[in-house]
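[1] Got a predicted structure here, sequence first:
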Amino acid sequence: MKPVENAVHLCVDMQRIFAKGGIWQTPWMERVLPTIAAIAARYRERTVFTRFITPVTPDQAPGRWRQYYERWRLATRSSLDGVQLDLVPELARYAPPAVVVDKPAYSGFFRSPLLEHLRGRHVDTVVVSGAETDVCVLATVLDAVNIGLRVVLVEDAVCSSSDAGHDALMTMYRLRFQEQIDVIKSEALPEHWR
């Protein structure tokens, strides 16, 4: 793998709503959290956290999202304890200097200032961690690929609530996107990103 340069650590949706006891609890989060925290600690100035921000009510959501939030009304901001959308405390302590970017959908790039922020810092590589491998991480990674960014996916720093979904996506990342996505273990990251 070639060296990682002009990069940010892009940590996707490590929020209380996905943590233990959250409405969208992702059981693996506890397992990968120490790894993600270590990456954020090492690259504090180069970390960007995304947060999935739900609408106040289902009526405020466009198209099929309205139906989604009718089902998940408990996740709308009118029903939710506001702290549920915060980063988990283990990561929140790094912001600032880390940057927090809010988004209304799965991808970190959709209707958010993320791309503008990356371009302003002349970033051409995103080192990706977070939740969930087969939903928000997937959407963010594919948008990064479509934009032309190099993606370095830290395989032991992503998690899902679906083992089958996680495994399928890790296989797809390795087999179908070899020119655009590098899959790496966290222990090897400092060797490639100094």
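    The structure has been received and is ready for your questions.
[2] For the rest of this, base every contact and every neighbour count on C-alpha atoms.
    Fine.
[3] The residue of the chain positioned farthest from its centre and Arg73: what is the separation?
    No residue in the chain sits farther from the centre than Asp59, which is 25.8 Å out by C-alpha atoms, centre = their mean. To Arg73, Asp59 is 10 Å away according to C-alpha to C-alpha, to the nearest Å.
[4] Verify the stated contact: the residue farthest from the centre of the chain with Arg66.
    Yes - here Asp59 reaches Arg66: they are 6.1 Å apart, a contact under C-alpha atoms under 8 Å.
[5] which SS class is Glu155?
    Under the three-state scheme (DSSP: H, G, I helix; E, B strand; the rest coil), Glu155 adopts strand.
[6] In this structure it contacts Ile181, no?
    No - counting by C-alpha under 8 Å, Ile181 is not a contact partner of Glu155; they are 11.4 Å apart.
[7] Looking only at neighbour counts, state which of those two leads.
    Using other C-alpha atoms under 10 Å as the criterion, Glu155 and Ile181 rank with Ile181 on top: 23 against 19.
[8] can you pull the contacts of the residue lying closest to the more buried one once chain neighbours are set aside?
    Excluding the flanking residues, the one nearest Ile181 by C-alpha to C-alpha, 6 or more residues apart in numbering is Val151, at 4.7 Å. Counting by C-alpha atoms under 8 Å, 6 or more residues apart in numbering, Val151 touches Thr125, Val126, Val127, Val128, Val141, Ala144, Val145, Gln180, Ile181, Asp182.
[9] let's bring in a second model and compare:
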Amino acid sequence: MDWTPTSATVHLCLDMQRLFSPEQPAAPWPTPWLPRILPMVAAIAERFPARTIFTRFIPPQEPEAMPGTWRPYYQRWRHATRDHLAPEALELLPELARMCPPAMVVDKPVYSAFIRSDLAALLRRRGVDGLVVTGSETDVCVLATVLDAIDLGYPVCIVTDAVCSSVDTSHDAVLTLYRTRFAQQVITMTTDQLLDGWTVVD
């Protein structure tokens, strides 16, 4: 894909929350190398805070509040429901929260940021022409969101050193998938490559 970010491109950062940080006490889903990508995510958000949208993954109050296979999922991970979590576990990491506003926050209850959230309507209102995607996890919420973005027609840039997973093998496999099967709709680049090319002034 031949693509260049513009003044209508949005940085969509997925789920960089205390909930997933290995540095937070009692985080139910620690992602070991989330701290490693935080400086890159912050650098992109700091360059264009008004064009950044952060998502937060919000678990249900209790397993019984979720439909279908989500119910046994949260019965297994009951300690990750809001009945058991400290409220601050849902917050963005402090390095990113300080950018809101002008950065925006969209809450979501499932993997994809487009499902049961305000994201699609927000992007339409803003006339967004493409997405720069960062955050966690490469092979779960990032993957689900990217596939929905593709179906909606958005060109997607995955910042390879600003996404992370708990499983290195599936992280690598998904990046390979983007570069091969989705090469007409997805481009991959590093943070430095992105920032060198995204110089449009608001």
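    Done, it's in. The structure presented is a predicted model; accordingly, all values stated were derived computationally and were not measured.
[10] what residue of the second structure matches up with the residue nearest to Ile181 of the first structure?
    Applying TM-score structural alignment, one finds that Val151 of the first structure aligns to Val156 in the second structure.
[11] same deal with Thr76 of the first structure?
    With TM-score structural alignment as the criterion, Thr76 of the first structure matches Thr81.
[12] cool, and Gln60 of the first structure?
    So Gln60 of the first structure corresponds to Ala65, using TM-score structural alignment.
[13] Enumerate every residue touching its match.
    Arg71.
[14] Kindly recompute the last result at 10 Å.
    With contacts defined as C-alpha atoms under 10 Å, 6 or more residues apart in numbering, Ala65 of the second structure is in contact with Pro59, Arg71, Tyr74.
[15] How much space separates the last one from Leu92 of the second structure?
    Tyr74 of the second structure sits at a distance of 22 Å from Leu92 of the second structure (criterion: C-alpha to C-alpha).
[16] The two: which is more packed in?
    Leu92 (24 against 20).
[17] can you pull the contacts of the closest residue to that one other than its chain neighbours?
    The spatial neighbour of Leu92 of the second structure that comes closest, neighbours along the chain excluded (C-alpha to C-alpha, 6+ apart), is Gln17 at 4.2 Å. Residues near Gln17 of the second structure by C-alpha under 10 Å, 6+ apart: 24, 27, 34, 54-57, 88-94, 96-97, 135-136.
[18] give me the element Asp182 of the first structure is part of.
    strand 181-184 (DSSP states H and E).
[19] what does the helix or strand just after that strand contact?
    Next helix or strand after strand 181-184 of the first structure toward the C-terminus (DSSP H and E): helix 189-192. With C-alpha under 10 Å, 6+ apart as the test, helix 189-192 of the first structure has contacts from Met1, Lys2, Pro3, Val4, Glu5, Ile39, Arg42, Tyr43, Val127, Val152, Val154, Ile184.
[20] List the contacts of the strand holding Asp182 of the first structure.
    Counting by C-alpha under 10 Å, 6+ apart, residues outside strand 181-184 of the first structure touching it are 1-2, 125-128, 141-142, 144-145, 149-157, 170, 173-175, 177, 192.
[21] before we move on, what about stretch 105-117 of the second structure?
    By C-alpha under 10 Å, 6+ apart, stretch 105-117 of the second structure touches 12-15, 52-60, 66, 70, 90, 92, 97, 118-122, 137, 140-149, 152.
[22] thought the residue farthest from the centre of the first structure was touching Gln67?
    Yes - Asp59 of the first structure lies in contact with Gln67 (C-alpha atoms under 10 Å); the separation is 9.1 Å.
[23] Tell me where the first structure has helices.
    Using DSSP state H, the helices assigned to the first structure run over residues 29-42, 64-71, 89-92, 114-120, 136-147, 163-176, 189-192.
[24] What residue in the second structure is paired with Ile39 of the first structure?
    Using TM-score structural alignment, Ile39 of the first structure lines up with Ile44 in the second structure.
[25] Its match and His11 touch, don't they?
    Yes - contact status for Ile44 of the second structure versus His11: in contact at 7.7 Å, counting by C-alpha under 10 Å.
[26] Could you tell me which residues touch both of these two?
    Arg51, Thr52, Val132, Thr134.
[27] Spit out the contact partners of the first one.
    The neighbours of Arg51 of the second structure, taking C-alpha under 10 Å, 6+ apart as the test, are 7-12, 44-45, 102-104, 126, 128, 202.
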